[in-house]
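Colleague: Just need the structure, nothing else, for what follows:
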Amino acid sequence: MLLRPVLALLLVFLFLESNAQNYSKIGNHDFNYNWEFRLLEKSEKKEKPDWKKIRLPHDWSVSFSFDASKEGATGYLPGGIGLYQKNFLLNKDNSKTTYLLFDGVYNNTEVHINNQLLGSHPYGYSPFFFDITKTLRNNDSLNTIKVKVDHSRYVDSRWYTGSGIYRNVKLIHKNNLHVPIWGIFITTPSISKDITTTHLKTLVKNNNQSEQNFDLQIQIYDDNTKLVSDYSKKYNVKAHQQINLESTLSISKPYLWDIASPRMYKATITLVQEGIVLDKNQVSFGIRKIKFDANKGFFLNDINTPIKGVCLHHDGGIVGAAVPKDIWRRRLQKLKDAGCNAIRIAHNPGSQEFLDLCDEMGFLVQDEFFDEWDNPKDKRLNTNEKSIDSITRGYTQHFQKWAEKDLKNTMLAHRNHPSIFQWSIGNEIEWTYPRNANATGFFNNINWDGNYFWEEPPHTVEQITEKLKTLPKGAYDIGETAKKLATWTRELDTTRYITANCILPSASHLSGYADALDVVGYSYRRILYDYGHKNYPNKPIMGTENLVQWHEWKAIEERPFISGTFLWTGIDYMGESNNQWPRKATPSGMLDLAGFEKPSYHMIKTLWNKDPHIYATTQILDKSIYKIGKDGEPKEKTKDAWKTALWVWHDVNNHWNYTEKDKIIVEVYSNCDEIELCLNGESLGSKKLINFEDRIYKWIVPYTRGELKVVGSKNGEIQQIETINTSDAADSIKLTTDKTVLKADGYTTAHIVAQLIDKKGNPVTTSNEKISFIVDGKTKILGVDNGSASNIQDYQSNEIITHKGRCLLLVQSTTQKSNVTIKAVSKKLSSNDIHITID
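Modeller: This is a model prediction of the structure:
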């Protein structure tokens, strides 16, 4: 009689052993591993067993080739319907509660476990979770999670979104008496140099059949793991109830979280019952003061701090939306090096990993909730909707039902990050309420032929007020919706400022929209800074989306009442390129898609960074934006064009390779107050920054081969020297890497840059080669890119044609230790070897 059960157990054991890669045991297991994925074709009526093994995060869209027949709004890549599944072993336990947490899935998600529907989640950017306790199986039977992701309406945004489970997933297993997900909120209501009051709100849930007594214990540690404050108190909670507990602790001689010194504390919150630890939670937090003043700008820790910010979309180029942390770290560090101190996550909530990096690296963050509210935007034009078709149906169709939950889920998940200093309830929403646009007089006004970008509204404040009263409202009112969103935000957090990116602030100040905001963000409306401050002197205003141009920052430097700006954008992003094939991305960034610095990066670095900086560019006179003036000096072809320069920097080169005697414009971007230009050792004269209103040093130089040298001085002392040399034909490929050691965790990522060089080691940027990377060792090739917004070569490859003589390879560790050797070859050239240890 015993034979049959023993045989059954043996068969189960053999099954589990033979399928070791297809299921996970729960413990310290990383729940991102051991998933399977497949795309569901429209013609299929049922699933087929062609599953691909993957590790999350995962974006399936970026694995496809760019396709001119697809929509440029989302980067000429497809969507579709994807299916994910994972088997794991965890028995149902009546004393335990188990949660399944998704940080982000794009989008229209359905989650099943063991053939039972847990629920759905349409928004692609807000986190969500399910209590899966009752759906777990007993008797060592495998549990199966299935996730259906329906991104068949793939043009549901104006930018590249990615598709799939593109952020981390966690399985959280707790005692029935526990602190649930997002159940802790830490604030510091009173801060002084001697003592800080720390306030904790702790939600405790009891899923037991009986009332429970317990001790709540809290310890706070500094960044040297020294205990600086503790707390303990007894509580009880009834069966199947939850209670909110409030605790106050003091920290003596606190250090502050700051952009220059982002030091953090860690709170440990423990539930103890009769000496046994039932639940232990750790939350990192920072102590800092933030204040906006309508006349004096922004203050961080009582110090006036101009916001030097950039807007960032969530894609990472090669990897699409599933961006490894190391890729963000490299990109953010480059922005930090340029003087950037703030990030606007446009136009959606960010990931936990991204926010963790901002905490750690010292960036202020504006976390934005929505790009659409009641009414849809046109995904191809960024205005109110002009064309209606199925693939462009976006979040608006879910807004009425889901907005409150998505907003609050985001806040609950993110509210302990000290980097977040603003919640943004919306981006350029006014387009979708035509009454607001029409009220300004900018549009549909036969009596006005001015320029929307650079002029004040043709209607007076009184006229706009009257228009808003008389023009039809439509089904929804922008002011009422803004008030509703702001109310939900304040229900969860009053320690941060509510803002929005207003594209028509002259109407928003009067429609009720701005009334809901603590700080009014102006989108491309720096021309209205004085107008806004004059008419609404008690309302703090700032730039929340502005051009990467000197004139934008100049407007802020001259106005102490403007707190700062977020430039569009810090990094190029895929999408918003409809009908511009082969341009698949928007090239407005300071960094390109591969994270290489662009000329605009260097201009902003000279404005935002006190350290001396020089960057020299060149261009043939006829191709430049200049002409020769009567005095023989370069003059703008269009006078004062720099004052209205828009998104893309003018065309310049960073090389010294032209035809003999060509007239070349040499531009130098620098914060040195004097620059001397030399060609082959001969001085071409010194010039002073004060004489260039556009902050661009300029020379006209007849081309001859050799060395162009730029010498920067301040107060008569040389600060920096930069050189550009004429390059010969490419002789080899130079490889460099940002890491030589990777952790064997399956996540750590290295950036390998390949640059064509001549025999003398000069970079060759005027010719390109098809390069193949040869990788020997146990590592994963994530892909290749050359940074160009018009590069339509496949990302997931080991070969690519360079752009400006360079390209990027991304490799990622596996969980196996290995010695990796990387080299690059073309038909004629070869490279040095790069050695990476995975340990």
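Colleague: C-alpha from now on. contacts and neighbour counts both.
Modeller: Fine.
Colleague: can you pull the contacts of residue 52?
Modeller: Contacts for residue 52 (Cα atoms under 8 Å, 6 or more residues apart in numbering) come out as 36, 37, 38.
Colleague: Can you tell me which of those has the most neighbours?
Modeller: Within those, most neighbours by other Cα atoms under 10 Å means residue 37, with 22 neighbours.
Colleague: what's the host helix or strand of that residue in contact with?
Modeller: Using DSSP states H and E, the element containing residue 37 is strand 35-40. With contact meaning Cα under 8 Å, 6+ apart, strand 35-40 is reached by 22, 47, 50-56, 80-87.
Colleague: To check against the first, give me the structure of this:
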Amino acid sequence: MKKPDRRSVLSAAAALSALPVSALAAPKQPVVQPVTTASAPSLAPRERILFDFDWRFALGHAADVNRDFGFGRDQKTYAKQGNGQVAEPSTADFDDHLWQPVDLPHDWAVGLPFARNDYFIPPQNPEDGDPGAGHGYKAIGRRFPENSIGWYRKGFELQPGDADRVLTLEFDGVFRDSLVILNGYVLTRHESGYTPFSVDITNYINPQGPNILLVRVDASLGEGWFYEGAGIYRHVWLVKTDKVHVPQWGLCVRGETSGAISLEATLKNASASPRAVDLVTDIYDREGRAVASVTSTAQLDAYGESQVSQASHLAAPKLWSLDDPHLYTARCEIREAGKTLDVSTVRFGLRDIRFDAKEGFFLNGKWLKLRGANNHEDHAGVGTGVPDALHHWRVKQLKDMGANIWRCAHNMPNEAILEACDELGMLVIDETRLMTATPEGLSQLATLIHRDRNHPSVILWSIGNEETAQQGTERGLKIALDMRRLIKSLDPTRPITAAMNHYQGQGLTPALDVMGFNYHESSIEPFRKLYPDMPIVGTETASAVSTRGEYVRDEVKGYVRAYDLDAPSYALTASAWWSLYDAKPYLAGGLVWTGFDYRGEPTPFNRWPEISSHFGILDTCGFPKDIYYYYKSWWQSAPVLHLLPHWNWTGSEGKTIDVWAYSNLDKVELFLNKRSLGVQSVPKDGHVQWSVPFTPGELVAYGFKGDKVVMKTARRTAGPATRLSITSDRAGLRTDGQDVALIRAELFDAQGTALPTADNLIHFSLSGPARIAGVGNGNPTSLEADKASSRHLFNGLAQAVVRARRGSVGAPVIVTATTDGVPAARLTLTSLPG
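Modeller: Purely as a prediction, here's the structure:
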């Protein structure tokens, strides 16, 4: 066997994610334990094993077969199956000790260097963007063949009895164009970077071991115009079932707020004999109490499938709502002559949704203004390889701000996002990546519907985003109608929308149930005259830009002001769009572009070295910008009083500084060094402001409800740093290899005032069953490495993403941060059961 070139492998290692409907939350299926009855089989009826650990990774090469581990050499890649000719790493004796050990989710692109991409022609219109900037200036793509192919390798053993079962690998998401090879057999190729896929490996296993799983990933081409990452950036599962089982996404539950439940189950028989089975479904409430049960019989042909329909009723139904997102669980058990063959579970919630062209949106019969944000799926430090716990944290940040809806932009999301939305009470617009009726496009759309139709959070299917070539054309309508027919055949309960930035009322409009407006607010009233009975939602609004902690526009550094003053020519500021949508009850609501800053599309400058957007309400670390508190003021009911900017303007004494307050209180009074600067009434959906000559000291704002002070906030001129602080979003870390803690670092002076402009280099280290998965600071022009253990503060803040290792409970995780001139900071996280 030819050994891999040592230099290329070392380089790879060094280089381094009106509709009554009850939707049903997708199953969280841990390993199912054996049924404890006398007739129970020796093996668990179903095992779903997380396959994220103990992989090896290396970069291949898109243009050099020898540096791509022999893949395609002598044109024999597909000539013989199972004999190791596919690629050198597919053989059991391949030496992969120089490959990088990785756990999933994993994004190799985030660890690549930045590249200026000078070969791109600068756009005539700066708002059109530089393609290099659009993808975050990472050195990946056709110009970088040495960075655009990734190889993943994993060896595994099976259990006695597995040879008599059906074994399936489920890939939640691989970006992109992946080839799955097991024991030398090429099992499948999957091009989409966003849709999950599965592979039946039953015929290709070595029951006595070892088994060598190889995944080749080609990220040379992208699918979007934003940073997309590269690699196996979502979970992989090994699923073991009986020959008779429920296939992936084979359960669909629909219900009504009355408590009526209908369940459809697909039963598959992978054996050579007909089978007569019972399907026993038990429904449990959130507390685990049994609330309903139903049993049906089914006849399954050899190698056949059968659809089984069941109906039940919940006597005292608890509805899924934003404030109380109650989830039920349906447990479906297949039995044959009393023996349990398979157990599959799924969560669901009862709720009713209705869009009305004159009155807006209703949830469970109650009017609700939709207030939310669009989001891509990358985060500082980890890129697109976002662990589930971090997805949950990100959803909660917007929920705490007062948002109630999340749009998946612009692709099928990680299912962890939908699970978080189900659990926290957040509505979802679920969007397919390709607006096309080709077989591939419809296949991707069908996958979206099958997987996600059981989530109560999902209220709209979106068939496209700003499809400028077809959204206003007859051809576009034909495509949209084909997509509509497919959606309605799979899920007739939810309405369909498309996010259109032109031609509302033309082209594909008749295929929609709800019109999605991307900006172009002046077209809303003309559209209503053409389609008075079609509801409207603002699928993209605002696109206002701001840089956290910056209050002066700096063209050289590439920063914009954190005041609500700047937006591209097609867009509106936060207060401008929200006051418009809030004033019109017939508008169902709107979603800001975007909730979080994301890599790529660095509007308004679109040039080197900007590597991330300025659109976010929070930055790439999830640190809130000032505008977060504008939305928090008007999107939820708790009192808010937020003062900006900071009060560190040394060298600008006497210069007039604009001071703003975001609040939902009646009025605000501002003091500078105990001298009143006046009281101002807070306008609805607005803010208050003063022009204040800078004098070091203290700005204090008092918020009034009527004539009573109910809140106070202050900005103080900070002195020299005396203390480094690190805090965590959680006190404990589950030792499951998946949990994450977000560590926030900042400096304080002797009086406890944070230093708002500090840029010290912070070094992170830790001990215990965890590792530093990445670092960030929210700086949209920083070219520092994400895969590192140190990071400069940006306007006073930096973040480390700490990811759990699999370890013994009880061993604490101790995080330490250091910087020059002040004592080290430490915190301890408790290790919790996985």
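Colleague: Can you give me the TM-score here?
Modeller: After superposition, the two chains reach a TM-score (TM-score structural alignment, normalised by the length of the second structure) of 0.82; 706 aligned residues with a Cα RMSD of 2.0 Å.
Colleague: So which residues of the stretch 401-550 of the first structure form helices?
Modeller: Under the criterion DSSP state H, counting those that start in this stretch, the stretch 401-550 of the first structure contains helices at 434-440, 461-470, 478-492, 505-508, 529-535, 550-557.
Colleague: Out of the ones you listed, which one sits most buried?
Modeller: Ranked by mean neighbour count, these are led by helix 505-508 with a mean of 25 (mean count of other Cα atoms under 10 Å).
Colleague: ok so, going back, minimum distance to residue 306 of the first structure: which of the helices of the stretch 401-550 of the first structure has it?
Modeller: Residue 306 of the first structure lies closest, by Cα to Cα, to one member of the helices of the stretch 401-550 of the first structure: helix 550-557, at 8.7 Å.
Colleague: Mind giving me the packing neighbours of the helix or strand following that closest one?
Modeller: Downstream of helix 550-557 of the first structure, the first helix or strand assigned by DSSP H and E is strand 564-568. Using 3 or more Cα pairs under 8 Å, 6 or more residues apart in numbering; DSSP states H and E, the elements in contact with strand 564-568 of the first structure are strand 307-312, strand 342-345, strand 541-547, helix 550-557.
Colleague: Which part of the second structure matches the second one?
Modeller: Alignment of strand 342-345 of the first structure against the second structure: residues 405-408, by TM-score structural alignment.
Colleague: so who does the counterpart of residue 311 of the first structure in the second structure touch?
Modeller: For residue 311 of the first structure, the aligned position in the second structure is residue 374, judged by TM-score structural alignment. Taking Cα under 8 Å, 6+ apart, we find residue 374 of the second structure in contact with 406, 407, 408, 409, 540, 591, 592, 593, 594, 595.
Colleague: Looking at the second structure, which of the contacts of residue 52 of the first structure hold up?
Modeller: For these, the aligned pairs still in contact in the second structure (both residues aligned by TM-score structural alignment, their matches' Cα atoms under 8 Å) are 36, 37, 38.
Colleague: Not including adjacent chain positions, what is the nearest residue to the residue most central in space within the second structure?
Modeller: For the second structure, the residue nearest the mean C-alpha position is residue 377 (3.9 Å; Cα atoms, centre = their mean). Among residues not flanking residue 377 of the second structure along the chain, residue 384 sits closest, at 5.8 Å (Cα to Cα, 6 or more residues apart in numbering).
Colleague: Translate the one you found into the numbering of the first structure.
Modeller: So, by TM-score structural alignment, residue 384 of the second structure is matched to residue 321.
Colleague: can you pull out the helices in the second structure?
Modeller: 6-15, 131-134, 388-401, 415-424, 439-452, 474-490, 524-530, 574-583, 627-635 (DSSP state H).
Colleague: what comes up buried for the fifth one?
Modeller: In this case it means helix 439-452 of the second structure. 441, 442, 444, 445, 446, 447, 448, 449, 450, 451, 452 (16 or more other Cα atoms under 10 Å).
Colleague: isn't the first one right next to residue 435, touching?
Modeller: Yes. Residue 441 of the second structure is within contact range of residue 435, at 6.9 Å (criterion: Cα atoms under 8 Å).
Colleague: What distance do you get for the residue in the second structure sticking out farthest from the centre to residue 690 of the second structure?
Modeller: For the second structure, the residue at maximal distance from the C-alpha centroid (Cα atoms, centre = their mean) is residue 675, at 46.9 Å. Residue 675 of the second structure sits 14 Å away from residue 690 of the second structure, going by Cα to Cα, to the nearest Å.
Colleague: cool, and residue 470 of the second structure?
Modeller: In terms of Cα to Cα, residue 470 of the second structure sits 48 Å off from residue 690 of the second structure.
Colleague: do the same with residue 229 of the second structure
Modeller: Applying Cα to Cα to residue 229 of the second structure and residue 690 of the second structure gives a distance of 44 Å.
Colleague: which one of the two has more residues nearby?
Modeller: residue 229 (31 against 16).
Colleague: Looking for the alignment partner of the more buried one in the first structure.
Modeller: By TM-score structural alignment, residue 229 of the second structure lines up with residue 162.
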